[in-house]
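Asker: one predicted model, sequence on top.
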Amino acid sequence: MIARKATSGVACMELHVGPLFDRISHVNPELDHSLCARYPQIFSDRDAPKRLCAMGRGFEVGDGWYPLIDLLCRALQRETGCRGAPQVMACQVKEKLGSLRFRVRHASERQHAMITFAEAVSTRVCDVCGVAAWPGHATDATGAPRCRQHGDPGRIG
């Protein structure tokens, strides 16, 4: 439900997600901490208030995508350190429509290409365990890719 609220004479939008937000999967706390510790510049907004920054909600993906996100961040940070590319800052990391969404600020064209590639790869990786999953095989109700073990055998694509 969307409600309008006036603040200082300016109309603002507030989204009330209710119980839907409770069903969003998140990387377990140890993996969350590991990513933030390894890439503090990329995830500098991780502890920002949830109402101000989507990254404050954490990594809204399953544990199976941790290696993919780790590899992406390593490549993004190497691009900054070795090639002088801008320092990428993550705004949001989530699953949407069966693929990774890695939203950033301050990325070069090459860094955006890396992100696009990782998002495409995510559609073929089980978001629970990280093994191969195929689009149209067995997914969960949200469309996240799943392997044979974690998918719903009665659900196709």
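Answerer: Sure, I can see it.

Asker: every contact and neighbour count from this point should use C-alpha atoms.
Answerer: Fine.

Asker: how many neighbours does R110 have?
Answerer: By the criterion of other C-alpha atoms under 10 Å, R110 has 12 neighbours.

Asker: which strand or helix spans it?
Answerer: Assigned by DSSP states H and E, R110 belongs to helix 109-122.

Asker: residues near S122, how many?
Answerer: Other residues within reach of S122, judged by other C-alpha under 10 Å, total 25.

Asker: contact partners for it?
Answerer: Shown in contact with S122 (C-alpha atoms under 8 Å, 6 or more residues apart in numbering): W65, L68, S99, L100, P145.

Asker: does E79 really touch Q111, like I thought?
Answerer: Yes. The criterion here is C-alpha atoms under 8 Å, and E79 meets it with Q111 at 7.5 Å.

Asker: okay, these two: which has more neighbours?
Answerer: Neighbours were tallied for E79 and for Q111 using other C-alpha under 10 Å; the higher tally belongs to Q111 (23 against 18).

Asker: beyond the top helix by length along the chain, next helix or strand please.
Answerer: Criterion DSSP state H: the longest helix present in the chain is helix 66-83. Following helix 66-83 in sequence order, the next helix or strand is strand 89-96 (DSSP H and E).

Asker: measure how that following strand sits relative to helix 66-83, angle-wise.
Answerer: Orientation of strand 89-96 against helix 66-83 (axes from the mean of the first three to the mean of the last three C-alpha atoms, to 10 degrees) gives an angle of 150 degrees.

Asker: and here is the other one:
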Amino acid sequence: MKEELNEKLFHEFPALFESCYGSKPKDPLYYWGIQCGDGWYELVHSVSELLTRHNPEIESEQIKEKFGGLRFYHTHGDDYASGVVEMAGHISFQICEACGDPGIKRDHDGYISTLCEKHKGRKSKAIGKDLAATTPIDDDIGNGWLRLIVALKKIIKWDVEKNGMPPVVDLTIKKDNGQLHVEFSGGDQSTKGMVDLIIHYSKKIDEHSGHIITATIREKSNEIGS
């Protein structure tokens, strides 16, 4: 991620990043910054804001791309923080790391990354799926938000079946006054973290296209997929 975007995050969330940027200059984040493309800036920002709001004592240890997905390692975590981070990692496979537009996971000569058509590179092979394209379209909700909704449902189902999350019932997703709303009962604090993440991020993208609408980083991004 560009130095200017690193600096914006470090200065907006000083407590979250101090241990690896301020008082411990030998830590990886100080030397290398946030190790992902500019296109995930808004996603990292959403995670940072939610974690800081939830518990000011949470500290980032390392943020990077791994196997095409976002990894956000932190201390003082709990179920809510785990839900936020898990959801962000899951939807990162639908967000181009270079520019923030909708993307899918791709294999570029053995290197896995999540990129859009523009940034995919000539030799890349698609190995992921567009969740909006593989799901019946809700007439009332655009594809930009639909990707988030499908990801949320998939990860809730997985965690209930495989990880012991209490069943989530009465999951209601709707658009109200131009905003995405999610209501549910059951689940746990991890579920709440997942829901809060997609609601927070949905406000940063166009409902229909999925393009970032709160920043200009798409115009400044490097062609990391070339």
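Answerer: Structure's in. What do you need? Because the structure is predicted, anything quoted here is derived from the model rather than measured.

Asker: and the TM-score between these chains?
Answerer: For these two chains in superposition, a TM-score of 0.72 is obtained (TM-score structural alignment, normalised by the length of structure 1); 123 aligned residues with a C-alpha RMSD of 1.8 Å.

Asker: hang on, the earlier thing: residue range for the helix holding R110 of structure 1 in structure 2?
Answerer: Residues 79-92 of structure 2 are matched to helix 109-122 of structure 1 when aligned by TM-score structural alignment.

Asker: so which strand or helix has C12 of structure 1?
Answerer: If you go by DSSP H and E, C12 of structure 1 is part of strand 10-15.

Asker: and stretch 171-190 of structure 2, how far apart are its ends?
Answerer: For stretch 171-190 of structure 2, the first-to-last residue distance is 15 Å (C-alpha to C-alpha, to the nearest Å).

Asker: so what's the gap between that stretch and the chain middle?
Answerer: Its chain's C-alpha centre and that of stretch 171-190 of structure 2 lie 18 Å apart, by C-alpha atoms, centre = their mean, to the nearest Å.

Asker: and the helix holding R110 of structure 1 against structure 2, how far off on average?
Answerer: Compared with structure 2 after the fit, helix 109-122 of structure 1 shows a mean deviation of 0.8 Å (mean C-alpha distance after the TM-score superposition for structure 1).

Asker: what about the helices in structure 2?
Answerer: For structure 2, the helices defined by DSSP H cover 3-12, 14-21, 28-32, 41-54, 79-91, 143-162, 189-202, 217-220.

Asker: next, the buried residues of the fourth one.
Answerer: Using 16 or more other C-alpha atoms under 10 Å as the burial criterion, the residues of helix 41-54 of structure 2 that qualify are Y41, E42, L43, V44, H45, S46, V47, S48, E49, L50, L51, T52.

Asker: give me the nearest residue to M87 of structure 2, chain neighbours excluded.
Answerer: Among residues not flanking M87 of structure 2 along the chain, M194 sits closest, at 5.2 Å (C-alpha to C-alpha, 6 or more residues apart in numbering).

Asker: aligned counterpart of the one you found in structure 1, please.
Answerer: Counting by TM-score structural alignment, M194 of structure 2 lines up with no residue in structure 1.

Asker: any idea how far M194 of structure 2 lies from H200 of structure 2?
Answerer: The value you get for M194 of structure 2 to H200 of structure 2, if C-alpha to C-alpha is used, is 10 Å.

Asker: these two: which has the busier surroundings?
Answerer: A side-by-side neighbour count of M194 of structure 2 and H200, using other C-alpha under 10 Å, places M194 first with 24 against 17.

Asker: just checking, that one touches A151?
Answerer: No. Counting by C-alpha under 8 Å, M194 of structure 2 does not reach A151; the two are 9.9 Å apart.

Asker: mutual contacts of these two, please.
Answerer: Common neighbours of M194 of structure 2 and A151 (criterion: C-alpha under 8 Å, 6+ apart): M87.

Asker: re earlier: so can I have JSON lines of the helices of structure 2 showing distance to V182 of structure 2?
Answerer: Below are the helices of structure 2 laid out as JSON lines (distance: least, C-alpha to C-alpha, whole Å):
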{"stretch": "helix 3-12", "distance to V182 of structure 2": "27"}
{"stretch": "helix 14-21", "distance to V182 of structure 2": "27"}
{"stretch": "helix 28-32", "distance to V182 of structure 2": "34"}
{"stretch": "helix 41-54", "distance to V182 of structure 2": "16"}
{"stretch": "helix 79-91", "distance to V182 of structure 2": "14"}
{"stretch": "helix 143-162", "distance to V182 of structure 2": "9"}
{"stretch": "helix 189-202", "distance to V182 of structure 2": "7"}
{"stretch": "helix 217-220", "distance to V182 of structure 2": "28"}
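
Asker: out of those helices, which gets nearest to Q62 of structure 2?
Answerer: The minimum distance between Q62 of structure 2 and the helices of structure 2 falls on helix 28-32, with 5.9 Å, by C-alpha to C-alpha.

Asker: how about the contacts made by the residue positioned nearest the centre of structure 2?
Answerer: Nearest to the mean C-alpha position of structure 2, counting by C-alpha atoms, centre = their mean, stands A88 at 3.2 Å. Applying C-alpha under 8 Å, 6+ apart, we find A88 of structure 2 in contact with L43, V47, L70, M194, L197.

Asker: ok, now with 10 Å
Answerer: Applying C-alpha atoms under 10 Å, 6 or more residues apart in numbering to A88 of structure 2 gives the contacts 40, 43-44, 46-47, 69-72, 82, 148, 151-152, 193-194, 197-198, 201.
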